[in-house]
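Trainee: this one's structure only:
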């Protein structure tokens, strides 16, 4: 992800120690003590996910792609070099970011035009998530070349699955505006969305952002602050927005932050009778499937469970 406040790159300090020297054959890489060779990929732009913290989260497919492609385009060659050294990757690197994109993009397109393969990586996580890399994808598609995603680590998804909030409908909003007035305006636009909000935040702005979230989105709205995901000091702090704002008001915070906020009206521990009452009311205007989805967003109860109960209520 490309941003001055994007999650910092993984380091060897957050992963297992290196166990072997890098193999030196073309298209080679190693995992621990075992060396591998990778087959040359078809000509395409490969969007390759890299770890967000723990280097052990790299996938075998990502390593094969990075080892055998002709060129790796990355935000910062020094950052990607850490990953390259850990797994014995020898592919040529070129810096590609928003400040040099216009100059470097023709080289990437020329590589594809000549039948080569290019891998695009970010400093951490999945490229194009909260970064401008989509422009390269659009140009590659317009030029008639293939784009192949190589999925893997993603900070928004890691935070979401650990948060314990409804995940059937989500809204990823990246980083909020830095200035308070603009931030509150953006939160106002998101306030009534029937979705779990997933937001990146800087440690130095976390306290002020949580205070704005509590004020604009609602003090009682459930939320989770996920910090240092996949790293040694990973934490999930849970509570209402008001509680979290108070908890972090005077705290010194370090690391990378993802904030997950429950949809409006969610009850974290819904009573079965409450769910029945909501389902009964929803069934007056909706079919069973729609009613189940609606109540799931409100309560956090599994939608399939609610659908089964809705059918039972209709049969009564």
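Mentor: Arrived safely. No experiment lies behind these values; they were computed from the predicted model shown.

Trainee: use CA for all of it now, contacts and neighbours both
Mentor: Will do.

Trainee: can you give me the helices in the stretch 151-300 of the chain?
Mentor: Listed in chain order, the helices of the stretch 151-300 of the chain (DSSP state H, counting those that start in this stretch) span residues 155-163, 180-190, 206-217, 241-248, 272-283, 288-299.

Trainee: And the contacts of the first one?
Mentor: For helix 155-163, contacts defined as C-alpha atoms under 8 Å, 6 or more residues apart in numbering pick out 52, 125, 167, 172, 198-199, 224, 226, 229, 236, 238, 258-260.

Trainee: please redo it, this time with the cut-off set to 10 Å
Mentor: 1, 7, 51-53, 124-126, 129, 166-167, 170, 172-174, 196-200, 223-230, 235-238, 256-262 (C-alpha atoms under 10 Å, 6 or more residues apart in numbering).

Trainee: ditto for the shortest one
Mentor: Outside of helix 241-248, the residues that reach it under the criterion C-alpha under 10 Å, 6+ apart are 206-215, 217-225, 237-240, 249, 261-262.

Trainee: Please compare the first structure with the one that follows:
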């Protein structure tokens, strides 16, 4: 008897505490024919804990094309496949987009099996506004790119949420402080694990705390910063317009300082914008 078309299940797995696996996720992993995992070693440990014996295939950003082909072939043969990440909900700052997109384009059913997510876990307990938020994933590693990203979101009223490695957390918090100033911020670490911690302060104070305490830099962190309060700051187009006018008659540093008074933006950010726009002819 010919089998029907397979189903791709997008299965959330625990971010730390293995007891957070849902009954539905456990049952799905036990019944599918194939499990596509970001890291087969990491997922293999979870599956061994759950007593799951389904075949694992590697599916990460470096083999997206071959993984898609293999999974689509399995779905076409009527076999069900589960997509999992190392921890949490697949596609949330993890590879897998190409596979889900390809499966939908080929008209296969894609079914989410919801569960843990580090960003939602952190937001739920951080004490920052949760009615609106922007998830940034992992910020750029280069400082200039990070600063540009944060400056583009300075007027965002929603809570900003990003992931960061412990190795880069201090630098990222300092860049957040330079751009966003004295806002409330939270660093969440070891979520759902034994040494789970939430540190609350300004980005600058949190940078100092993490620099002084190496333990707080272990693993990957979730950093949350409150959004712009009150009247939103002018957008980049308005900042550029004001800066161009002032830079025609003034040295760039003076033009940036006056533009900051007019627009409410940071002087250093406006100076960098002027350099980027090559407005520094007058010094």
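Mentor: Happy to help now that I have it. These numbers come from a predicted model, not from an experiment.

Trainee: For the helices of the stretch 151-300 of the first structure, could you give me TSV that also reports distance to residue 310 of the first structure and mean neighbour count?
Mentor: What follows is these, written out as TSV (distance: least, C-alpha to C-alpha, whole Å; neighbours: other C-alpha atoms under 10 Å):
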stretch	distance to residue 310 of the first structure	mean neighbour count
helix 155-163	26	19
helix 180-190	29	15
helix 206-217	30	21
helix 241-248	32	19
helix 272-283	6	16
helix 288-299	6	22
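
Trainee: What's residue 44 of the first structure aligned with over in the second structure?
Mentor: Counting by TM-score structural alignment, residue 44 of the first structure corresponds to residue 7 in the second structure.

Trainee: How many neighbouring residues does its match have?
Mentor: The local packing of residue 7 of the second structure (other C-alpha atoms under 10 Å) involves 21 other residues.

Trainee: which one in the first structure is aligned with residue 142 of the second structure?
Mentor: The pairwise alignment with the first structure assigns residue 142 of the second structure to residue 179, based on TM-score structural alignment.

Trainee: who's in contact with that match?
Mentor: Counting by C-alpha under 10 Å, 6+ apart, residue 179 of the first structure has contacts 205, 209.

Trainee: measure it to residue 208 of the first structure for me?
Mentor: When distance is defined by C-alpha to C-alpha, to the nearest Å, residue 179 of the first structure is 10 Å away from residue 208 of the first structure.

Trainee: likewise residue 220 of the first structure?
Mentor: According to C-alpha to C-alpha, residue 220 of the first structure and residue 208 of the first structure sit 17 Å apart.

Trainee: Quickly find the element holding the counterpart of residue 29 of the second structure in the first structure.
Mentor: Residue 29 of the second structure maps onto residue 66 in the first structure when the alignment is built from TM-score structural alignment. In this structure, residue 66 of the first structure is located in helix 60-68 according to DSSP states H and E.

Trainee: Pull out the buried residues from that helix.
Mentor: Across helix 60-68 of the first structure, burial judged by 16 or more other C-alpha atoms under 10 Å covers 62-68.

Trainee: can you redo the residues you listed as CSV with distance to residue 314 of the first structure?
Mentor: Conversion of these to CSV gives the following (distance: C-alpha to C-alpha, whole Å):
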residue, distance to residue 314 of the first structure
62, 49
63, 53
64, 53
65, 53
66, 55
67, 58
68, 58
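
Trainee: which pair in these spans the largest distance?
Mentor: Distances among those were taken as C-alpha to C-alpha; the most separated pair is 62 and 68, at 10.2 Å.

Trainee: which residues are common contacts for the two?
Mentor: The contact sets of residue 62 of the first structure and residue 68 overlap at residue 119 (C-alpha under 10 Å, 6+ apart).

Trainee: Quick check: chain neighbours aside, which residue is closest to residue 259 of the first structure?
Mentor: Leaving out its chain neighbours, the residue that sits closest to residue 259 of the first structure by C-alpha to C-alpha, 6 or more residues apart in numbering is residue 225, at 4.6 Å.

Trainee: And for the one you found, the neighbour number?
Mentor: Other residues within reach of residue 225 of the first structure by the criterion other C-alpha under 10 Å amount to 23.

Trainee: And residue 232 of the first structure, by the same measure?
Mentor: So residue 232 of the first structure, with other C-alpha under 10 Å, has 12 neighbours.

Trainee: Please say which position in the second structure it maps to.
Mentor: Using TM-score structural alignment, residue 232 of the first structure lines up with residue 194 in the second structure.

Trainee: all strands of the second structure, in order?
Mentor: Per DSSP state E, the second structure has strands spanning 7-11, 34-37, 55-58, 81-84, 109-113, 133-135, 159-165, 185-189, 197-201, 220-225. These are given in chain order.

Trainee: distance from the last one to the first structure after superposition?
Mentor: Once fitted to the first structure, strand 220-225 of the second structure is off its aligned match by 0.7 Å on average (mean C-alpha distance after the TM-score superposition for the first structure).
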